[in-house]
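1. No sequence on hand, only this structure:
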């Protein structure tokens, strides 16, 4: 009997489970287990099929993995396919399952990273292993990267590689990674349900700020009209009450127009509610791209019950549209007021790529081969990915982690959420689509 070859679809679920079971929590402060164990798993998986990856360690335990696969046309621009191995922390007490169990339940793989982004890591690894086993030569060079530290801004991962080892990306012109290519089910103008895949073409920029209010220290029993905590609270209230003006960048405008045409929903720039309702759980991501945003995420003040502190601080997560960074920082400084200083802890750029070209056409074709009735629309991600770092080398990046999802799965809110999970058949679908893209792009 002829020998059968294990396909990406055959092993993608097991790989996803294995990766979830390796705790790579990134607390953002240098603590946590790091990515070394997960990187070793990736390296061994690649070596099993005859590939010899490189590893890059920015700090002890902070390991990224790279392997280049030569293509048929070495003169063409290479494609970088990348994921990140770290995850945000998870409080097990909040979950229905152990967040690092990789448990199979109700047709899904459960665990931290199931959607962000060990599902895509598993697809990439499974597809590369199938490529190597079969001896398939891709149309152009592929640079496969598993980064460290994306969840803390990529300083020890993608930015480290771009700044310290740019030769890794020699010849790379385009890239694909997370948070795009997944489906939402909408009701079209004829009353039929249509899967619509959101292909990520843009990202908002990041500005993580620390506000520090300055005041006069004193005894808790004595009136104090220079209380730093009060000044901080007033600044936070002003920022929270601020209405950021709307601006629809091209990817957002194209999404809204396409969704309106598909569903037959009338809308205006001022009234989007009926239109956005069609996106179900994914509408949160889209709402976050209609304007700049600012959210207070951390507070730090005081050291004893009866002591008024001299300083109080808060961390604010700001995300800005392309071209808005200076305007956002000026607005925050004005809202913070004269007694509150503003410090930028981390910043990264906004991205906006065209919804056209050979790579976009190949992604759309790969989806429609597996789901012929698929509608594909662009969208802007309210968060950020490692494509930001690659853009500094002139690489055009897209979000394409293809998943065909059930209509009733509230998928987008599971990013950084509780009970994160991905359907088994969605993983297998994604492996087929990604494999087809690699073979044709």
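-> Sure, I can see it. Quantities reported herein were computed from a predicted structural model and do not represent experimental measurements.
2. When you work out contacts or count neighbours from here on, use the C-alpha atoms and nothing else.
-> OK.
3. mind listing the helices for the stretch 51-200 of the chain?
-> When assigned using DSSP state H, counting those that start in this stretch, the helices of the stretch 51-200 of the chain occupy the ranges 118-134, 158-164.
4. for the ones you listed, which one sits closest to residue 9?
-> For those, the distance to residue 9 is smallest for helix 118-134, at 7.5 Å, taking CA to CA.
5. Okay, buried residues for that closest one please.
-> Judged by neighbour count using 16 or more other CA atoms under 10 Å, the buried positions of helix 118-134 are 118-133.
6. what does stretch 243-255 give?
-> Neighbour-count burial for stretch 243-255 [16+ other CA under 10 Å]: 249-255.
7. Also stretch 75-88?
-> By neighbour count, and taking 16+ other CA under 10 Å as the criterion, the buried residues in stretch 75-88 are 77-88.
8. same question, stretch 219-230
-> Residues of stretch 219-230 classed as buried: 226-229 (neighbour count, 16+ other CA under 10 Å).
9. Below is structure B, check it against A:
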């Protein structure tokens, strides 16, 4: 008789890469305005993976194809407040001709998984699925209830995803007091003795806005001193070139203090350019958290080369630091001048919480257990996430999607960029850290 070895149980580390590749191959491009393939296929994939290990996930559609998946895992102590782990399944569009590997192929090359969503944020979706599936297969309950939310529409403000669920289905998040989500927990190697892991404790607010100038229409060959395009272009140029003043919020100050300690130097708040020069690939992220920003992104006017249009428009992505919204709007109006009408296309608040408490300790200890030179530090995200919606329910939100990154990787450039990719080893590291975190939280 031939003896048979027992089948080896698949671990979270074993399957996280395949889960990530599968999710990337599902095109969930979000063009805004409810345009795109939607998230239904991804929602069904996630629901299937959760149902396979005994959960009862629900799919919620806010509009045809705009789908989110939610499930709750019962914890050992159900009297404790619950934890929310949230991620979005939509991605920004990608032009395949610009990429080394097709953005929806999930190709593995050079030790990385390539594709749109590899870091924003199907990597965290995959890590969450891998950890949950592993724990439930082995009968390991978390210490408290955990709500899982895989959401639609984050890339366009969450109207069809997090905002919809918070407004229409708040009971899904009953008992939740804390949450973790995207864009935090990634590493920045200072030297061989210290690796900082940036935990998002704050994020800038937003004013996506449309600017409009009315002028006098006329023939393109004639003199026109009331040209709407000229007036708007001058205003947009003033705004685009303006350098808003440095404003050090609590989270930014905390990060700079930790960085200065790690470097063994005292950083000068008046010389932020020298500080940013030390940060390599994360300089773009940190640099944008030192001040308010306003970037022109779209221009529109006219319909024929020999016709001066009567109106010109522009769109601007404006972001403000916690506590500085009024200053930001006042600066905008001063820079734009009285001829420019400003209206919000999408606006949302800034967030900030403190870097303390049991959840922060759980993140820090989980990182330290997998990386002995890890040091968890607070930081501010220059963009926004679905945390803004969950804050409306009084949930304290952090960005914690742990990744150990090679120092040479331009991590900031991966977000919405060409050739987005995530290291395979980073995904496996994230699974181990999240598993430890769930035990400790």
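-> Great, that's in hand. Quick caveat: nothing in here was measured; it's all calculated off a predicted structure.
10. closest one to residue 325 of structure 1 among the helices of the stretch 51-200 of structure 1?
-> Closest of those to residue 325 of structure 1 is helix 158-164, at 19.7 Å (criterion: CA to CA).
11. Show me the strands in the stretch 251-400 of structure 1, by range?
-> 293-301, 307-308, 311-320, 340-348, 351-352, 375-381, 396-399 (DSSP state E, counting those that start in this stretch).
12. possible to save these as JSON lines with distance to residue 436 of structure 1 and mean neighbour count?
-> As requested, these are arranged in JSON lines below (distance: least, CA to CA, whole Å; neighbours: other CA atoms under 10 Å):
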{"stretch": "strand 293-301", "distance to residue 436 of structure 1": "37", "mean neighbour count": "16"}
{"stretch": "strand 307-308", "distance to residue 436 of structure 1": "63", "mean neighbour count": "20"}
{"stretch": "strand 311-320", "distance to residue 436 of structure 1": "34", "mean neighbour count": "23"}
{"stretch": "strand 340-348", "distance to residue 436 of structure 1": "32", "mean neighbour count": "16"}
{"stretch": "strand 351-352", "distance to residue 436 of structure 1": "25", "mean neighbour count": "22"}
{"stretch": "strand 375-381", "distance to residue 436 of structure 1": "17", "mean neighbour count": "26"}
{"stretch": "strand 396-399", "distance to residue 436 of structure 1": "16", "mean neighbour count": "26"}
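13. These: which one's closest to residue 423 of structure 1?
-> Distances from residue 423 of structure 1 to each of those were compared using CA to CA; the minimum, 19.3 Å, belongs to strand 396-399.
14. Out of the strands of the stretch 251-400 of structure 1, which is closest to residue 64 of structure 1?
-> Ranking those by their distance to residue 64 of structure 1 (criterion: CA to CA) puts strand 396-399 first, at 18.8 Å.
15. The closest one vs structure 2 - mean distance after superposition?
-> After superposition onto structure 2, the average distance of strand 396-399 of structure 1 to its aligned residues comes to 0.4 Å, using mean CA distance after the TM-score superposition for structure 1.
16. Compute the distance from the centre of that strand to the centre of its chain.
-> Computed by CA atoms, centre = their mean, to the nearest Å, the chain-centroid distance of strand 396-399 of structure 1 equals 11 Å.
17. Now do it: which elements does it pack against?
-> The criterion is 3 or more CA pairs under 8 Å, 6 or more residues apart in numbering; DSSP states H and E, and the helices and strands that strand 396-399 of structure 1 contacts are strand 172-177, strand 193-203, helix 387-391.
18. Just the residues contacting it, thanks.
-> Contact partners of strand 396-399 of structure 1, identified using CA atoms under 8 Å, 6 or more residues apart in numbering, comprise 173-181, 199-202, 353, 387, 390-391.
19. ok, 6 Å please
-> Under the criterion CA atoms under 6 Å, 6 or more residues apart in numbering, residues 174-180, 200-201, 387 lie in contact with strand 396-399 of structure 1.
20. Closest one of those to residue 346 of structure 1?
-> Closest to residue 346 of structure 1, out of all of the contacts of strand 396-399 of structure 1 and judged by CA to CA, is residue 387, at 16.1 Å.
21. how deep is the closest one tucked in, by neighbour count?
-> Number of residues near residue 387 of structure 1 (other CA atoms under 10 Å) recorded here: 27.
22. Tell me the counterpart of residue 82 of structure 2 in structure 1.
-> Aligning on TM-score structural alignment places residue 82 of structure 2 opposite residue 78 in structure 1.
23. Cool, thanks, talk later.
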